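Peer 1: Please work out how this folds:
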Amino acid sequence: MSVPRLLVVTDRTQAARPLPEVVAGAVAAGARAVLLRDKDLPAADRAALAHDLRAVLDPVGGLLVWGGAASAPAGLPVHLSAADPFPPVRPPLVGRSCHSAAELARAAAEGCDWVTLSPYGATASKPGYGPALGPAGLAALVRGAPPVLALGGVRPGDVADCLAAGASGIAVMGPAMRDPAVVAGYCAALAAAPAPARRWVGTDGGRV
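Peer 2: Predicted coordinates:
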């Protein structure tokens, strides 16, 4: 499994249609990695939703990531919040949400495979995490961190600047939930930008 360059994050409260339909639209537009967030759902409902999303992703070789470690199905990658403890049994891939240098350092020490770093830009979905980082703030934090996916207020036109600042990729939630066709713009921007030169040695010895 490799670290995604584009991670679509779910939020059914912003979704224009039922979540499986939105994810199907995002996959049709080029998405190949989806983080199932929606942690407020009962465990059984969330597991059923994960099953539906895997039915969309599996035919294209896509990756489903479980938000948090609690109740995570065996074998699924997980993405931890900034406060979550690291799982006692390591999943195949582990990401973590970060908003500061201290949180990035913790994720690096844990051997996380990637981190999301937010907020890159102004966004209503990431209140209370300080001012927008922008390219300069992103560049100041990525050194020594696991591969960084810039999150929060990132538009397709920002992708090149994010990668130039040292990000390995992009995570997107609201825009993709409201209009999954926008994912095509992110994919095109990622394809047009040079691949990041950074290399990270993961806990399994693999390089990404």
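
Peer 1: all contacts plus neighbour counts: C-alpha atoms, from now on.
Peer 2: Noted.

Peer 1: From what I see, His79 and Ala70 are in contact.
Peer 2: No: applying CA atoms under 8 Å as the test, His79 and Ala70 come out as separate, 10.6 Å apart.

Peer 1: ok, those two, which is more surrounded?
Peer 2: Under the neighbour definition other CA atoms under 10 Å, His79 and Ala70 were set side by side, and His79 has more, 26 against 13.

Peer 1: Correct me if wrong, but Gly157 is in a helix.
Peer 2: Yes: counting by DSSP: H, G, I helix; E, B strand; the rest coil, Gly157 is located in a helix.

Peer 1: Sequence B follows; please return its structure for comparison with A:
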Amino acid sequence: MNLNGWQTYLVTQESISAGRSTQAIVEAAIAGGIDVVQLREKDTSAQQRYELGRELRSITAAHDIPLIVNDRVDIALAIDADGVHVGQSDLPVSVVREQLGTDALIGCSAATVDEATAAVDAGADYLGVGAVYGTTSKKVAGTKNGIGTDRVAKIVDAVDVPVIGIGGITADNAAAVIEAGATGVAVISEITAADDPTTATQTLAASITEVDHHV
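Peer 2: Below is the predicted model of the structure:
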């Protein structure tokens, strides 16, 4: 699987979807060209996440879109997801690798160069770096105002795996994250809270593809 093609990454959160189901948001995002979907839904029970995950696995598989599960290795295994994304306070990457095997995709959140290099050394396939900008939907200690694109660039320079920027990213500021060297951007509210998630996904993707990587 080519992770270097992950330009747009949707993290699900039904609580900000204006009453629409996560399934509907994911289908709309896929219609708009989303590259990867992460099942997050931290405010739901394990059973609810499992049931939702089974449905999302069916939807994403039909379109050949990777499905990543946030934190929960057990749910990822149960629904045959493509991988797991862990944070700094979750199971260590090395342990997740032992449980999921060599073929699974493992992402890890990082806000510093040290966190990033440690995650890659432990076997992370990609990094979720942020919060790049200030955000209300993803709380990261010490990043209330965002780590900024300069930090993203430093992390990109320090690792040899794809870096996905996350946190406060919109179609208006995504280009700066890509210009800093990130492979792509992950969003929650930019797509989920949009009046038209399909159009929002297309707009986000367009803002990234316009970036000249040779600048």
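
Peer 1: Map Asp35 of structure 2 onto structure 1.
Peer 2: Matched across to structure 1, Asp35 of structure 2 falls on Arg32, judged by TM-score structural alignment.

Peer 1: same question, Gly167 of structure 2
Peer 2: So Gly167 of structure 2 corresponds to Gly152, using TM-score structural alignment.

Peer 1: Let me know how buried its match is, in neighbour terms.
Peer 2: 24.

Peer 1: So the nearest residue to it once chain neighbours are set aside: helix, strand or coil?
Peer 2: Closest residue in space to Gly152 of structure 1, ignoring its immediate chain neighbours: Pro119 at 4.5 Å, by CA to CA, 6 or more residues apart in numbering. Under the three-state scheme (three-state DSSP), Pro119 of structure 1 adopts coil.

Peer 1: swap in the one 4 residues further on?
Peer 2: Here Thr123 of structure 1 is recorded as coil under three-state DSSP.

Peer 1: hang on, Ala189 of structure 1 in a strand?
Peer 2: No: Ala189 of structure 1: not assigned to a strand; according to three-state DSSP it is helix.

Peer 1: give the contact list for whatever residue of structure 2 lines up with it.
Peer 2: When structure 2 is aligned by TM-score structural alignment, the residue opposite Ala189 of structure 1 is Ser207. Residues in contact with Ser207 of structure 2, defined by CA atoms under 8 Å, 6 or more residues apart in numbering, are Ala171, Asp172, Ala174, Ala175.

Peer 1: Is the match of Gly167 of structure 2 in contact with Tyr129, as I believe?
Peer 2: No: in this structure Gly152 of structure 1 lies outside contact range of Tyr129 using CA under 8 Å: 10.4 Å.

Peer 1: quick one: common contacting residues for these two?
Peer 2: Ser118, Pro119.

Peer 1: give the contact list for the match of Gly167 of structure 2.
Peer 2: Ser118, Pro119, Tyr120, Gly121, Ala122, Thr123, Ser125, Lys126, Ala171, Val172, Met173.

Peer 1: Among those, list the two that are farthest apart in space.
Peer 2: Of all pairs drawn from those, the one with the longest distance (CA to CA) is Ala122 and Ala171, at 14.5 Å.

Peer 1: more crowded one of these two?
Peer 2: Comparing Ala122 of structure 1 with Ala171 by other CA under 10 Å, the one with more neighbours is Ala171, at 26 against 17.

Peer 1: Which of the helices or strands spans that one?
Peer 2: According to DSSP states H and E, Ala171 of structure 1 maps onto strand 169-172.

Peer 1: Beyond that strand, next helix or strand please.
Peer 2: Following strand 169-172 of structure 1 toward the C-terminus (DSSP H and E): helix 174-178.

Peer 1: Just give me the match in structure 1 for Val86 of structure 2.
Peer 2: For Val86 of structure 2, the aligned residue in structure 1 is Leu80 (criterion: TM-score structural alignment).

Peer 1: got a list of contacts for stretch 50-57 of structure 1?
Peer 2: Taking CA under 8 Å, 6+ apart as the rule, stretch 50-57 of structure 1 contacts Pro20, Val23, Ala24, Val27, Arg32, Ala33, Leu36, Leu63, Leu64.

Peer 1: most neighbours, which of the residues you listed?
Peer 2: Counting by other CA under 10 Å, top hit in the contacts of stretch 50-57 of structure 1: Val23 with 27 neighbours.
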